[in-house]
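**Student:** Need a 3D model of the sequence below.
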Amino acid sequence: MKTYNSFLEFENIPCGVFVLDKKFNVAFWNNEMTRLFDITSKEIIGKNISRAVFLDPKSNPYLPLNIISCIDGSIGSIFKSAIIRNSNNIDTLVFISAKFFKDDQEKRMMAFVTDISSEITCKSTTESDFAFLNDSPISKIIGNDERFINLHRLIELASESTANVMIIGESGTGKELVSNAIHYLSDRKDKAFIKVNCSALSESLLESELFGHVKGSYTGAYKDKIGKFEAANGGTIFLDEIGEISPMIQVKLLRVIQERVIERVGDNKEIKVDIRIIAATNRNLRDLVTKGIFREDLFYRLNVFPIYTVPLRDHKTDIPLLVSHFIEKFNQQTGKSIKGMTEDAFRIIMDYCFPGNVRELENAIEHAFVLCNKPLIDYDDLPQEIRSTNSRIGLCAEVKSENYFEIRNVKPEVSISTIPFKRKLITKEVIENILQHNNENRTETAKILGISRVALWKKMKKFGME
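**Tutor:** Sure, this is the predicted structure:
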């Protein structure tokens, strides 16, 4: 079991850090926590966390936050602002983020408390600091909002199946990170992981890129070339911007999914492939199906297990965590020692809608690093479109008028509420849905689910579907 000394690297960082054991007793309490609460480590180590008062800033009057319920499992994580009230009844507005880890199989919680009452000066406390706690690929998807907890769970479930996955969300919301996590958590993690941007190439070039070609199949084909599907054999292929592929590519992709064979351009020899397909789109494929742009049969074969990413404007409580992460990242890249943001800069960041999502936030911090030569990023260091009231109003109005919310309001066929336990990804509802769209063809349904026909029959019998 890790001792107090194991956490000494957090002793003097400019944000509060505390660790709780499974009995909710404090195992570590750094100097910033002492300043915030006016309670020393000697006074609270080994004592229950209830001695420290956290209040809900949204209640009037302030009501206590139940920190204990977070670690005992009734709440997934802490991911909100809070008021700290010290022994002198002085209130401080803070942002709390927490991560969980097991130490000798004992569940513990490590929480980071950032004082945002005057300026954001907390050192980065993202995955680099948690490396000794969790080196999972999923840890690279930064966020403590409740929807991120659900997203993490869906990723873990998807990684345990061979079913095709569709990742749906706006640009800049981390769809590629989700695909990375699914692959590297799966049994195929030691095999190839091939990524293809389907919108970056013309139809003929994409065909050659995906399926390969033989020498002489077209002008410039001077030698045989294997395609991405062959390169991914035994592993996973990630098809980004899948909504942009042409009808011809759609037909060929459908055959790959159904028969697990490909033919190189200019050749009629069938080549068997064993691949897991993960696709991603920022478009509403259902709408494209209705308009006849995207094949319905292909949609249902790709959309077996949909995962929806979250726009940044819908999890703004994660912005301090993300800002801290990007500051640490660019400090390492540039050699600077920027500590955080001033109150004015942070207020502008929190007030912006971020149509470009996390990618736009990252770009804004990188822009600020070019200009900033002080310990804190200030208002004037941020990009013009974020600082300008007129620009902000125009961009955020455009987000609403273009109906960016349409995709995330579509309910997935597989709700997280229907998957309560690991290894039970294939529910009765999933089977019924896929059978319906395959005209009750069990062989095709089993292929889409990534199981044998016998396994499908056993599951149907279990669910009383025979």
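
**Student:** use CA for all of it now, contacts and neighbours both
**Tutor:** Will do.

**Student:** top strand in this structure by residue count?
**Tutor:** Identified as the longest strand of the chain according to DSSP state E is strand 91-103.

**Student:** What residues of it count as buried?
**Tutor:** Neighbour-count burial for strand 91-103 flags Asp91, Thr92, Leu93, Val94, Phe95, Ile96, Ser97, Ala98, Lys99, Phe100 (criterion: 16 or more other CA atoms under 10 Å).

**Student:** got it, and stretch 278-290?
**Tutor:** Within stretch 278-290, the residues scored as buried using 16+ other CA under 10 Å are Ile278, Ala279, Ala280, Thr281, Asn282, Arg283, Leu285, Arg286.

**Student:** And stretch 290-299, by the same measure?
**Tutor:** Buried residues in stretch 290-299 (16+ other CA under 10 Å): Ile293, Phe294, Arg295, Glu296, Leu298, Phe299.

**Student:** That one: how far from the chain's middle?
**Tutor:** Distance, stretch centre to chain centre, for stretch 290-299: 27 Å (CA atoms, centre = their mean, to the nearest Å).

**Student:** Can you check the distance spanned by it, start to finish?
**Tutor:** 11 Å (CA to CA, to the nearest Å).

**Student:** here's the other one to compare against:
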Amino acid sequence: MVRKEILIFEHEKGLHARVAALIVRESIQLQNKYKDKLFIGRNENDLLPATSLISVISSNIKYGDKMVIVSKGDNADKSLHEFAKFLKGKFDLEDKQTRDEIDQVLQETTLTMDKVFNNIANGVIVVDQEGVITSFNPAAEKITGLSANRVIGEDINSVIANSKLKEIIKSGQAELGKRQEINDATIVTNRNPIFSNGRIIGAIAVFQDISTLERLSGELKEVRALKERLHLILESVQDGICVVDKKGGIEYLNPTYAKMLNIDIETVVGRKLEEINQDKTYQQVLETGESITGVVTEKDNDLVIIFNVYPIQVDGEIEGAVLVAKKKIEIEKLADRLKELSAKAEYLEQELKREKELDSSFERIIGRSGVLKDSLVRASKAAETTSTVLIRGESGTGKELVAEAIHYASNRKNKPFIRVNCAAIPSNLIESELFGHEKGAFTGAINRKIGKFELADGGTIFLDEIGELSVELQVKLLRVLQEREFERVGGIERISVNIRVITATNRNLEEMIEENNFREDLYYRLNVIPIILPPLRERKDDIPLLVNHFLDKLSERLNKKVDTISQDALEILTNYSWPGNVRELQNIVERGINFTDSQEISIDDLPDYIRNNYQNQRSLINLTADGEIASIEEYEREIIKRALEKYKSFNATGKVLGVTHKTVAAKARKYGLVKE
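**Tutor:** Here you go, the predicted model:
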């Protein structure tokens, strides 16, 4: 049963807290008496429980307002009648018992409100009419990262600079669903003014942290973008891709797969895979969850396809499979291409390894050829040890430079590097030079002399032209290498040294051993780390680099600006055999700098023996790049041009060519070799 009655609220002070508490007390008593449910509101669509103080107060009924009361239950007539009678009467707020009961209701409601205030997930901030914070619940603390104890009593804008609550107090207008940034949090907030007796006494903000929602929204956007990129990739790759569900139904296949099998995508999606592909390997993958690779199938048109099948697993459950297919012929092409790239990569790796293995001390040695780099890499490794090194190579190949580089790349670089040219020291003095002598050791020894080995203590001694040592001195050298000690000539004191020995020779030591001119035991002592330097004729690609290096170095030393060499002259140098190797090349460049009258070395600045050697190697008839022979007129023009360039006049050119100067002049004009 439902009963309704409409009343006019006649309490002059409106529905304030104590009056609302009286109404709630009466409603509870009637509800307990009649077992009915009572409701109150401004209209039928806005009814609230009359037993809830919060509901009654929130109805916001004022003096003179119409109010609707409703009772639902078996005794609705009686309960509604008594409730209406109570509301029409005067509320007795003076009786002590009544006040106590009202206070009890208010206290219980306040406790309830406190529980709600402190436990709701939304943040709540309340300010008074001056904008001073009066309430700041735990959710607000968590969202803002601010402590209630610190902010209560503070001006709202000093705590939250972009707060709009003061503007709400000023305007009296609510703002709903506004987005706001507070510290690191993003919130959505509702702001409302607080009224009392028709005037604004403060404002309240209720807000929710949406940072997580925004982050999830961003992540969802990234997932969508990733899905789109993945789709584009699958549509574009050259491999055939097919995705099936856990029952073998086709969920997706890319254009490559469809083209490979000559099928239409729209007609096969949703069908079983075995309907278009007789091979059922994928079923094994769906059953076991293990990938299968290298499955070969042949089609009716002699098309051979190789495919791999991979399971799709979600939380440990098999949800489907992916087939990746490629034509056999494409795999064969890829294999050939891979072999080609692997060969290139191996070559480049070796070249890079050569470059990386070289210490900066080897930068003085000019050249990029492979044979030179191999020798320098070995020398660079030798620098990391203290073993004896034997450098072999023709005269002028740079053996001393390599010895220096080994020393300065080693951990002895801050100690002495002592050079000894064994061929340049007279045989009767070389022992004294190497080991030193005491005063009076022989005629003319008026003072003690420190030998080269002693001077090299802690560092490196470089013995160049080691093959020129006498057999007798070889014995003493062997003893030093074995025991690292010696006596000075004419002395008895044994001197210990800590030295690294590097030797060099351009002689064939193996032949000298056969002829008993070099001790075999010494040879093995010296040849621990052999390094063979290639002759210049075996690394002709380095000649342009060396020429440019010597041009820069020698032009500065000779104070004469010569910085280029003609292409013809460089071609002659490149084709020369260089018996004197790099040293001979350096001498030729220095000679050219001295002889040239310009800033360029030309053919005329080269020695006759090099030019003649080149001419002897060349045919009088030079074929073009494709092997064709030119016309007689073309050869005649070239001969006259070269002769005029060299001999400068018609007379001299005519004498060399065996014709008159008039003939030379006429031909020169004919071929446009002289200006009219």
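
**Student:** so what number do they get for TM-score?
**Tutor:** Once superposed, the chains reach a TM-score of 0.56 (TM-score structural alignment, normalised by the length of the first structure), with 277 aligned residues with a CA RMSD of 2.6 Å.

**Student:** just to revisit the earlier point, can you list the buried residues of strand 91-103 of the first structure in a markdown table and add distance to Ile307 of the first structure?
**Tutor:** Output for those, formatted as a markdown table (distance: CA to CA, whole Å):
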| residue | distance to Ile307 of the first structure |
| --- | --- |
| Asp91 | 40 |
| Thr92 | 38 |
| Leu93 | 34 |
| Val94 | 32 |
| Phe95 | 28 |
| Ile96 | 27 |
| Ser97 | 24 |
| Ala98 | 24 |
| Lys99 | 23 |
| Phe100 | 23 |
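
**Student:** Can you check which part of the first structure the helix or strand encompassing Val188 of the second structure sits on?
**Tutor:** Here Val188 of the second structure sits within strand 185-196, counting by DSSP states H and E. Per TM-score structural alignment, strand 185-196 of the second structure has no counterpart in the first structure.

**Student:** for the stretch 251-400 of the second structure, what spans make up the helices?
**Tutor:** 255-261, 265-268, 281-288, 328-357, 370-382, 399-408 (DSSP state H, counting those that start in this stretch).

**Student:** quick check, nearest of the buried residues of stretch 278-290 of the first structure to Tyr352 of the first structure?
**Tutor:** Asn282 (21.2 Å; CA to CA).

**Student:** That closest one -> the second structure?
**Tutor:** Aligned partner of Asn282 of the first structure by TM-score structural alignment: Asn506.

**Student:** contacting residues around that match?
**Tutor:** By CA atoms under 8 Å, 6 or more residues apart in numbering, the contact list for Asn506 of the second structure reads Arg392, Gly393, Glu394, Ser395, Glu465.

**Student:** which one in the first structure is aligned with the last one?
**Tutor:** Right, the one you point to is Glu465 of the second structure. Using TM-score structural alignment, Glu465 of the second structure lines up with Glu241 in the first structure.

**Student:** Leaving out chain neighbours, which residue sits closest to its match?
**Tutor:** With CA to CA, 6 or more residues apart in numbering as the criterion, Glu241 of the first structure has its nearest non-adjacent residue at 4.6 Å, and that residue is Thr281.

**Student:** residues contacting the one you found?
**Tutor:** With CA under 8 Å, 6+ apart, Thr281 of the first structure has these contacts: Met166, Ile167, Ile168, Gly169, Glu170, Asp240, Glu241, Ile242, Gly243.

**Student:** and if we set it to 10 Å?
**Tutor:** By CA atoms under 10 Å, 6 or more residues apart in numbering, Thr281 of the first structure lies in contact with 166-171, 175, 239-244, 407.
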